[in-house]
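Undergrad: Whatever this is, show me its structure:
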Amino acid sequence: MKEYSRLFFILAVFVSTYIIFTLQLIHVSPTKKPIIKEEGNKTKVKPNEIAIVMVNELDGNDRYKQAMDTLKCYSAHYGYSFNIINLNSFPKDTINCVYKDFMFRRHCLLSNFAQKYEKRFKYILFLDGDMGVVNPLHRIEEYLPEGEEEIIFYDRTFNYEIMAGSYIFKNSLYSRNILNFFADYEYKMPTISNGRDNVALQGVFVDLIGNTKYPDEYRRCMGIYKKYKNYEYNMIFVSCMRNILEKLSEVPKEMGYQYFDGGRIKVLKKMYKKRWARDSWLSHWRFCKDDFVLHAWKAEELAKNPAFFIPTFEFNENLCKSSKFLDAWTYNKSAKVSCEEIKKDVNEWVVGAYNTHLKDLNSSRYLPI
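TA: Next up, the predicted model:
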């Protein structure tokens, strides 16, 4: 009998230890989602159900020609729909987009475009006019929302803003409503602020998902926003709001992204592997195989920085649709480097942004409002 009791005791200890260890691995808390290993995107969609959309203020802009040509070629090869919309090309669908600042109006225009083509396009990749494809071997399908995700944003690298100039969304009423809410934030923005939609987006997020959960911090952040004096005040407001968002995130801090509203809104962190774009100047206009889209691709920047391509990039529909389409991307050999070199360059900006964020966050607690 004593032997059975001893064996039972050992078994009980083993089972208890196993349960505790398993629960720790799952890392579940009442307000956090469990850590789930991502195995790649399993979203089922045809290429012609994906739209790449730019929203420009004018009909044409030579400043962005090379960036746009890369997107035309990329879309032609894979069968995506590439669309450039503006007030002239989309006049009948702008009646509700009454905003002074085009940077806010564009999100309303995009929402209207998405609604107009909701039967045709299941997913939309929105890009700033100065964004282009540097590595066409990546497919948009790698970056699409999965499961309950509706809309995906990413953090800017050199500061603590969420990027307003590019996001990917499921063409649903939920996503379109977020874009309209974003556009409407123009009416809440201080009249003297010049931060435009990039700065406002932090307030948009907090207003959408939790401005009543941390009321004292929220009032202080908005007080700083309304007292705008310069760029530094904008960044203090951004850090103030990002601190609230960190508390509202539904996944542990160590994850490479943040989830909000039951996982329907996702924000990718600075070094997360599924980011689709970054600023070109972070790495001195060099790139590696992990890069897909680069930002700040303007004619004046191309003129004063090392060229990506030799001699240049020209859209050729026949070539782009052929099996030799990669010949369109004839790189300057010095522009393509190892990903270790790129990560080193980018990480310096990440560290600098974090240190500045801590300073700005500290300032947000003491500034008079």
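
Undergrad: all contacts plus neighbour counts: C-alpha atoms, from now on.
TA: Will do.

Undergrad: what are the ranges of the strands in the stretch 201-350 of the chain?
TA: 257-260, 265-268, 277-279, 293-295 (DSSP state E, counting those that start in this stretch).

Undergrad: Could you export those strands to JSON lines, including columns for distance to residue 138 and mean neighbour count?
TA: Output for these, formatted as JSON lines (distance: least, C-alpha to C-alpha, whole Å; neighbours: other C-alpha atoms under 10 Å):
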{"stretch": "strand 257-260", "distance to residue 138": "20", "mean neighbour count": "22"}
{"stretch": "strand 265-268", "distance to residue 138": "18", "mean neighbour count": "21"}
{"stretch": "strand 277-279", "distance to residue 138": "11", "mean neighbour count": "21"}
{"stretch": "strand 293-295", "distance to residue 138": "9", "mean neighbour count": "22"}
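
Undergrad: residue contacts, the closest residue to residue 148 other than its chain neighbours?
TA: In space, and not counting its chain neighbours, residue 148 is closest to residue 264: 5.5 Å by C-alpha to C-alpha, 6 or more residues apart in numbering. Contacts for residue 264 (C-alpha atoms under 8 Å, 6 or more residues apart in numbering) come out as 148, 149, 150, 151.

Undergrad: what about burial for those residues, which qualify?
TA: Those of the contacts of residue 264 that meet the buried threshold are 149, 150, 151, by 16 or more other C-alpha atoms under 10 Å.

Undergrad: Return the subset of the contacts of residue 264 lying in strands.
TA: residue 151 (DSSP state E).

Undergrad: before we move on, the earlier item: would you list the buried ones among the contacts of residue 264 in JSON lines and tack on distance to residue 347?
TA: Listed next are the buried ones among the contacts of residue 264 as JSON lines, based on distance: C-alpha to C-alpha, whole Å:
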{"residue": "149", "distance to residue 347": "28"}
{"residue": "150", "distance to residue 347": "29"}
{"residue": "151", "distance to residue 347": "26"}
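
Undergrad: Contacts for the helix or strand residue 113 falls within, please.
TA: Secondary structure from DSSP states H and E places residue 113 in helix 102-116. Outside of helix 102-116, the residues within contact range by C-alpha under 8 Å, 6+ apart are 53, 55-57, 86, 93-94, 96-99, 121, 124, 171, 176-177, 179-180, 182-186, 196-197.

Undergrad: same question, stretch 316-328
TA: Contacts with stretch 316-328, where a contact means C-alpha under 8 Å, 6+ apart, come from 73, 74, 76, 77, 78, 136, 313, 314, 315.

Undergrad: what about the second one, which helix or strand?
TA: Same thing as residue 74. Assigned by DSSP H and E, residue 74 falls in helix 65-78.

Undergrad: ok, residues contacting that helix?
TA: Against helix 65-78 from outside (C-alpha under 8 Å, 6+ apart): 47, 81-82, 129-134, 136, 297-299, 313-317, 320-322, 325.

Undergrad: In helices only, show me the residues you listed.
TA: Using DSSP state H, 299, 317, 320 are the members of these that sit in helices.

Undergrad: want to put them side by side, so please do this one too:
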Amino acid sequence: MRRLKFCRIFKSPIFIVTAAFFLFTYIIFVVIQPHFSSELYKSYFGEPDSIITSLPIQQRSLNSSNTYDIGILLIVSEGADLSEYQFAINTLKCYSKLHHYGFYIEWVNDTWKELCGQKQFMFIRHCIVSKLLHRHEWTLFLDADVAVINPSRLIDDFVEQNKDVADIMFYDRFFNWEIAAGSYLAKNSSYSKEFLIKFANIEFILPGSCHGSDNGAIHWLFVEQFFGNHTTQLNSNDCYAIWGISYDSLSAFEACCRLIMGETRIFHDPSGKGKIKLIPKGEGWMRDGWISDSRWSLDSDFMLHGWKHSNEMPKIEEANAWNRASIRLKFASWYRTIANPTFDLNLCETGKITWKWWSSLMISKNELQNILTKKRQTTRQKFFYSQAQIPEYLKNL
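TA: Got it, this is the predicted structure:
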């Protein structure tokens, strides 16, 4: 009798409609729009954000022995829409004026295409950098979507620490085991120019499938240039065989390269011509801002990467909760941590500019380190997984 009663309940229209409603709600709020409830809460109960203004920014001394001839260089593709990166670029322009760094935006054009020969933007840009190193003693190459979050930090500090150590400094990305290909600090040396040309020319030996563009290519260059086929367990040919099999094999290819590289941080060219330094996670001049959900620390951060306008989270008054939740689902969505609406370049040059930040996104150094430590642990586990796939890929070749 009790079973019959339960069966009747389960079959009743009210139960079916109620269950369907809860299932629909679960799918909407948990599966399709997991951020909707939090964004809805912000719409009605969110506290107004406050603004923190920087102290007067001390400009770089041009007479100090620790001051170097440095330029900042962006390479943009032919026909690129700079409005996608305009706010990030404005921070770089102001920062350059403030500290008297050279600042250049170089467009890929027919002249560069003829001079360099590469067809793909991601590779020709490294050729262009090599041709423009002569402008300064040191050049910081950046992606166009990089913003200066802490203008008191100086590029000179990285030069001072490494000027006798390496011709080019790369850094490790935080959310995976990649060497960042979109930024490096390069000395105006013959070796730097030669290395960057080799980097650009990898376009001509890319595998036919999913190769990851220059993000994948930089790993091949490191193992081929500095290790060749002289390693005992894995060698560069093994890694190349994995490279380009599929999109999934890209992570295994990069893990293969990192296994060969080991914990090496200073890479000596076998010819003796020069050296490359690879800066560990969290110790470079920039990181991906989205890995900490745009939270940052004045004591740790310098520049943040990934400030594309199309991925920017709108303010509460600019979009409804559903639209904000939809944007949060995008890869690398970000909040504008800087509250300055514009940057007056005259104020930047005279040193009277101040940076303004939204207080809700500013956290302590310890809080940020806790976030990054968790990200590091997650990345470590993913690396182990990709590393374990290497034998399977090699077995099937």
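
Undergrad: just to revisit the earlier point, ok, which of the strands of the stretch 201-350 of structure 1 comes nearest residue 232 of structure 1?
TA: strand 277-279 (20.7 Å; C-alpha to C-alpha).

Undergrad: Read off where the closest one ends up in structure 2.
TA: Counting by TM-score structural alignment, strand 277-279 of structure 1 falls onto residues 286-288 of structure 2.

Undergrad: superposed on structure 1, where does that stretch end up, distance-wise?
TA: In the superposition against structure 1, stretch 286-288 of structure 2 averages 0.3 Å from its aligned positions (mean C-alpha distance after the TM-score superposition for structure 1).

Undergrad: Could you export the ones in helices among the contacts of helix 65-78 of structure 1 as TSV, including neighbour count and distance to residue 331 of structure 1?
TA: Formatted as TSV, those follow (neighbours: other C-alpha atoms under 10 Å; distance: C-alpha to C-alpha, whole Å):
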residue	neighbour count	distance to residue 331 of structure 1
299	16	17
317	13	19
320	22	16
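
Undergrad: And stretch 224-242 of structure 1, how far out from the chain middle?
TA: Averaging C-alpha positions (C-alpha atoms, centre = their mean, to the nearest Å) puts stretch 224-242 of structure 1 21 Å from its chain's average.

Undergrad: if I line the two up, what does residue 378 of structure 2 land on in structure 1?
TA: In structure 1, residue 378 of structure 2 lands on residue 352 (TM-score structural alignment).

Undergrad: Can you tell me the number of residues neighbouring its match?
TA: Counted with other C-alpha atoms under 10 Å, residues neighbouring residue 352 of structure 1 total 13.

Undergrad: In space, what's closest to it - neighbours in sequence excluded?
TA: Leaving aside its sequence neighbours, residue 352 of structure 1 sits nearest to residue 158 (C-alpha to C-alpha, 6+ apart; 7.4 Å).

Undergrad: Give me the distance between that neighbour and residue 123 of structure 1.
TA: As judged by C-alpha to C-alpha, to the nearest Å, residue 158 of structure 1 and residue 123 of structure 1 stand 28 Å apart.

Undergrad: more crowded one of the two?
TA: Between residue 158 of structure 1 and residue 123, counting by other C-alpha under 10 Å, residue 123 is the more crowded of the two (26 against 20).

Undergrad: Tell me the counterpart of the more buried one in structure 2.
TA: Checking TM-score structural alignment: residue 123 of structure 1 goes with residue 138.

Undergrad: Okay, its match and residue 73 of structure 2: tell me how far apart.
TA: 10 Å.

Undergrad: Could you check how far the residue most central in space within structure 2 is from residue 294 of structure 2?
TA: A centroid search over structure 2 (C-alpha atoms, centre = their mean) returns residue 288, at 4.1 Å, as the residue closest to the centre. Between residue 288 of structure 2 and residue 294 of structure 2 the distance is 9 Å, computed by C-alpha to C-alpha.

Undergrad: got the contact list for the match of strand 277-279 of structure 1?
TA: Outside stretch 286-288 of structure 2, the residues that touch it by C-alpha under 8 Å, 6+ apart are 173, 174, 301, 302, 303, 304, 305, 306.

Undergrad: any chance you could map the helices in structure 2?
TA: 2-11, 13-26, 36-45, 86-99, 110-116, 121-132, 156-162, 190-201, 213-226, 236-242, 249-261, 321-328, 345-350, 365-395.

Undergrad: Which positions in the longest one come out as buried?
TA: Pointing back at helix 365-395 of structure 2 there. Neighbour-count burial for helix 365-395 of structure 2 flags 368-369, 372, 375-376, 379, 382-383, 386-387, 389-390, 393 (criterion: 16+ other C-alpha under 10 Å).

Undergrad: hmm, back to that, Provide the aligned range in structure 2 for the helix holding residue 74 of structure 1.
TA: Going by TM-score structural alignment: helix 65-78 of structure 1 matches residues 86-99.

Undergrad: Aligned counterpart of residue 175 of structure 1 in structure 2, please.
TA: Per TM-score structural alignment, residue 175 of structure 1 is aligned with residue 192.

Undergrad: From residue 194 of structure 2, how far off is the residue lying closest to residue 246 of structure 2 once chain neighbours are set aside?
TA: In this structure, residue 246 of structure 2 finds its nearest non-sequential neighbour in residue 210, 5.5 Å apart by C-alpha to C-alpha, 6+ apart. Distance of residue 210 of structure 2 to residue 194 of structure 2, computed by C-alpha to C-alpha: 26 Å.

Undergrad: which residue lines up with residue 138 of structure 1 in structure 2?
TA: Under TM-score structural alignment, residue 138 of structure 1 pairs with residue 153 in structure 2.

Undergrad: Tell me how many other residues surround its match.
TA: By other C-alpha under 10 Å, 20 other residues sit near residue 153 of structure 2.

Undergrad: still on that earlier bit, what's the mean distance for the match of helix 65-78 of structure 1 versus structure 1?
TA: So stretch 86-99 of structure 2 averages 0.4 Å relative to structure 1 (mean C-alpha distance after the TM-score superposition for structure 1).

Undergrad: residue contacts, the closest residue to residue 357 of structure 1 other than its chain neighbours?
TA: Using C-alpha to C-alpha, 6+ apart and skipping the chain neighbours, the partner closest in space to residue 357 of structure 1 is residue 239 (5.9 Å). The contact partners of residue 239 of structure 1, by C-alpha under 8 Å, 6+ apart, come to 160, 357, 358, 360, 361, 364.

Undergrad: Could you measure from the third one over to residue 202 of structure 1?
TA: Note on residue 358 of structure 1: its distance to residue 202 of structure 1, by C-alpha to C-alpha, is 16 Å.
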